[in-house]
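Peer 1: What follows is a predicted protein model with its sequence.
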Amino acid sequence: MALVLTTASVPDGQRLAYWRDALGRALVPMAVTARHDGPFEGTVSAERLGCLRIATVEADAQRVSRTPAHLTAAAPAAAGDFVAVGLQTAGSATLVQDGRRAFADEGDLVVYDTGRPYSLDFPRRFATRVVHMPRRALGLREEDLRRVTGTVITGTEGFGALLVNFLTSLTASVPPCAPAVAARLGTGVVDLFATLVDARTRDGTEPGANQGDHLLLRVRDHIDRNLADPALCPRTVAAAHHISVRYLHRLFEGEGVTVARLIQQRRLERCARELHRSDATASTVSAIAQHWGFANPAHFSRVFRAAYGHSPREWREGRHELLPTG
């Protein structure tokens, strides 16, 4: 059942304080400043869909900000758990995070990290739908995630258009469904967003890219499609593209990662996502690791801890901390 909070029945002098608390319950604690004089009006509804938190906000002009003080006061497990995607359905917004300033108009997406300070300025009455995704469910490296946080994604082309269309349909009316179906829908949003982030980490996609760039894209795509193959390695990748291993390594010289390291990173990301979604009755940690090409459980545990700061079992057991309590 959706949580609905509105200022409609609140005395005028108490509305802004009530609204601040309402946003804190539906989203995360933040400061709120009204952008006009007179009684403030706002309504927010919040509900869950699998691992997602979805909120619809309609309100008067305002500026909201999440400050270092909010992060310090947050519980450790909740301080940086969510990546937020806001779909601007009416009005405009300016997002500031990590020194970036981005303007969003109707139909655009703003992307930000609730675990770092940010502000959103709405200069006139607006409506937005906000989706909070657990960071661990994304299974992305911090440096890759920071490529899109603090930015605006237009809904006119590429994965941005696909994500906007999907979120528009999904959040317009969150369908009542069985927990298993809700989990699948939530996972679909997470996977689509992770794919968008991955697409933005790859260079050479613009028109005019040279032959080597296109080959590099094909190699990366081949790696992603064959991660579950335990035989996947630089030699098999080179053979599949009819090039030498030496030339394959040359292609990756400017990528900041070796072929073998990329394969390991992508496998770890898949494992992290699957571990987050699974529970004690699902596949074992070793089975998940083996499915994604890690034949040695001890080696998998070492490289996973090195990448994520937790053992695979700790990562799975910590998933309950990422889900809102109501």
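Peer 2: Structure's in. What do you need? Residues are numbered from 1 along each chain as shown.
Peer 1: Every contact and neighbour count from this point should use C-alpha atoms.
Peer 2: OK.
Peer 1: So which residues of the stretch 151-300 of the chain form helices?
Peer 2: Secondary structure of the stretch 151-300 of the chain, counting by DSSP state H, counting those that start in this stretch: helices at 158-172, 179-200, 211-225, 234-240, 245-251, 259-277, 285-291, 297-308.
Peer 1: Which one of those helices lies nearest to Gly139?
Peer 2: Smallest distance to Gly139 across the helices of the stretch 151-300 of the chain (C-alpha to C-alpha): 4.6 Å, for helix 259-277.
Peer 1: which residues touch the closest one?
Peer 2: 136-140, 223-224, 227-228, 232-234, 248-249, 252, 285, 288-289, 292-293, 304, 312, 315-316, 319 (C-alpha atoms under 8 Å, 6 or more residues apart in numbering).
Peer 1: What would I type in PyMOL if I wanted to highlight the buried members of these and nothing else?
Peer 2: PyMOL command restricting those to the buried ones, with burial defined by 16 or more other C-alpha atoms under 10 Å:
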select buried, resi 136+137+138+139+140+223+227+228+232+233+234+248+249+285+288+289+292+293+304+312+315+316+319
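Peer 1: tell me how far stretch 301-317 is from the chain's mean position?
Peer 2: Chain-centre distance of stretch 301-317: 20 Å, with C-alpha atoms, centre = their mean, to the nearest Å.
Peer 1: try it against this one:
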Amino acid sequence: MSTEVVPPAQRLDYWADVLASALVPMTIGCPSPRQFESNLLSAPLGMITVTAICGSAHDALTTQREIARSRGRSFHLVTSRNLPWTMTHRGQTRILPGELVLVDSQLEFEMNCPDTYNFLNLTLPPEWLATWGSNVEGLTGRIIPADSGWGRVLSSYVSQLSPEFILRTPLAESVLADQLGALLALTAHELSGQSLRASPAVRSLLERIHECIMQRRTESQLTASDIAAALNVSSRTLHRVLASSGETFGQQLLKARMEAAVRMLQSRAFDHVTTAEIGRRAGFSNASHFVRVIRLRTGRTPGQLRQVRKVAEGAG
């Protein structure tokens, strides 16, 4: 949707209608209404909606009047791709590019974009957000730093979820949405300052998840849903249990494959097997990715790891 389709004098009213339909009702203000321009593109990601918005400097305001016109409660994970902006939502905050903030549509909200803006907005239904733990809703109104531990990972992940990417992604929507939920849960735990304590039942399930990932790591197309189905739990339960230990499925799968590959490279029993074949046996479907992972984790290529072991054996 674009303001280009309407005359300049009608653009602010048109844009307010667009936002009310796509996001939430807002009152829009602009110092030069006739020069105002904005564009919006959305794509569904399961229960989530990913919306890219860009355009002219403006202010947006949601008061009780606008809240009364809304279609129901929703949460919005918002980030600016290009400039700092100011928000008043449970207090006034200045937010830098790449930082994230979670907005509750049932609370008053004011934002100021002092220049041409480029925003990404992820609309999250309350029922979806609730499945990732009570701590997640507690992020409302808080800055999620782009340089904190899990905040950095979440910011990087969200920045890739453009509508264009969603429309052409080779992955299932549920996989992308579950990864977002897991990262939100991990970030909420981190920013709450609470330790990630787990009950005996959760620790037991965590061990079973680790064991199942290790057993099935050689499957190049293995997903969290596959592991969850094998353990007779839901995908969200699996992600929440991993999050309780500060982990993600992708992280654990990569770790299992890397450890298996290193063991083979450091064993004489596999000297007759090429390094590319070892990568394949460990579950890496792409040889260059295998080399990058091993170099990143060990500081050496697969071939160098094997050679270091042979030199050490020769010296002994």
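Peer 2: Everything's here; your move. Just so it is clear, the model here is predicted, and its values are computed rather than measured.
Peer 1: which residues touch Phe75 of the second structure?
Peer 2: Here Phe75 of the second structure is in contact with 102-105, 123-126 (C-alpha under 8 Å, 6+ apart).
Peer 1: What does it correspond to in the first structure?
Peer 2: Mapped onto the first structure by TM-score structural alignment, Phe75 of the second structure lines up with Val83.
Peer 1: I'd guessed Gly24 of the first structure sits against Met30; true?
Peer 2: Yes: between Gly24 of the first structure and Met30 there is a contact under C-alpha atoms under 8 Å: 6.4 Å.
Peer 1: quick one: which of those two has more around it?
Peer 2: Comparing Gly24 of the first structure with Met30 by neighbour count (other C-alpha atoms under 10 Å), the higher total belongs to Met30, at 19 against 13.
Peer 1: distance of that one from Ala178 of the first structure?
Peer 2: Met30 of the first structure sits 32 Å away from Ala178 of the first structure, taking C-alpha to C-alpha, to the nearest Å as the criterion.
Peer 1: Centre of the chain to stretch 69-84 of the first structure, how far?
Peer 2: Going by C-alpha atoms, centre = their mean, where stretch 69-84 of the first structure is centred and where its chain is centred differ by 15 Å.
Peer 1: next one: stretch 264-271 of the first structure
Peer 2: 16 Å.
Peer 1: what sits against the aligned partner of Arg116 of the first structure in the second structure?
Peer 2: Applying TM-score structural alignment, one finds that Arg116 of the first structure aligns to Leu107 in the second structure. Counting by C-alpha under 8 Å, 6+ apart, Leu107 of the second structure makes contact with 63-64, 67, 89.
Peer 1: Now tabulate the residues you listed in TSV and tack on neighbour count, distance to Asn39 of the second structure and secondary structure.
Peer 2: Below are those laid out as TSV (neighbours: other C-alpha atoms under 10 Å; distance: C-alpha to C-alpha, whole Å; DSSP: H, G, I helix; E, B strand; the rest coil):
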residue	neighbour count	distance to Asn39 of the second structure	secondary structure
Thr63	15	24	coil
Gln64	12	26	helix
Ile67	19	23	helix
His89	20	24	coil
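Peer 1: Switch the residues you listed over to CSV; also include distance to Ala9 of the second structure.
Peer 2: Formatted as CSV, the contacts of Leu107 of the second structure follow (distance: C-alpha to C-alpha, whole Å):
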residue, distance to Ala9 of the second structure
Thr63, 24
Gln64, 27
Ile67, 26
His89, 30
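Peer 1: Closest one of these to Met214 of the second structure?
Peer 2: Scanning the contacts of Leu107 of the second structure for proximity to Met214 of the second structure, where the rule is C-alpha to C-alpha, the winner is His89, at 44.4 Å.
Peer 1: Distance of the counterpart of the closest one in the first structure relative to Pro68 of the first structure?
Peer 2: Taking TM-score structural alignment, the alignment pairs His89 of the second structure with Gln97 from the first structure. Note on Gln97 of the first structure: its distance to Pro68 of the first structure, by C-alpha to C-alpha, is 12 Å.
Peer 1: intersection of neighbour lists for these two?
Peer 2: Common neighbours of Gln97 of the first structure and Pro68 (C-alpha under 8 Å, 6+ apart) are 116-117.
Peer 1: The second structure: strands as residue ranges?
Peer 2: Secondary structure of the second structure by DSSP state E: the strands cover 27-29, 38-45, 48-55, 58-62, 75-80, 85-88, 92-95, 100-104, 109-113, 117-124, 143-144.
Peer 1: want to try JSON lines for the ones you listed, with distance to Arg216 of the second structure as columns?
Peer 2: Shown next, in JSON lines, are those (distance: least, C-alpha to C-alpha, whole Å):
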{"stretch": "strand 27-29", "distance to Arg216 of the second structure": "53"}
{"stretch": "strand 38-45", "distance to Arg216 of the second structure": "28"}
{"stretch": "strand 48-55", "distance to Arg216 of the second structure": "30"}
{"stretch": "strand 58-62", "distance to Arg216 of the second structure": "50"}
{"stretch": "strand 75-80", "distance to Arg216 of the second structure": "34"}
{"stretch": "strand 85-88", "distance to Arg216 of the second structure": "46"}
{"stretch": "strand 92-95", "distance to Arg216 of the second structure": "42"}
{"stretch": "strand 100-104", "distance to Arg216 of the second structure": "35"}
{"stretch": "strand 109-113", "distance to Arg216 of the second structure": "47"}
{"stretch": "strand 117-124", "distance to Arg216 of the second structure": "32"}
{"stretch": "strand 143-144", "distance to Arg216 of the second structure": "35"}
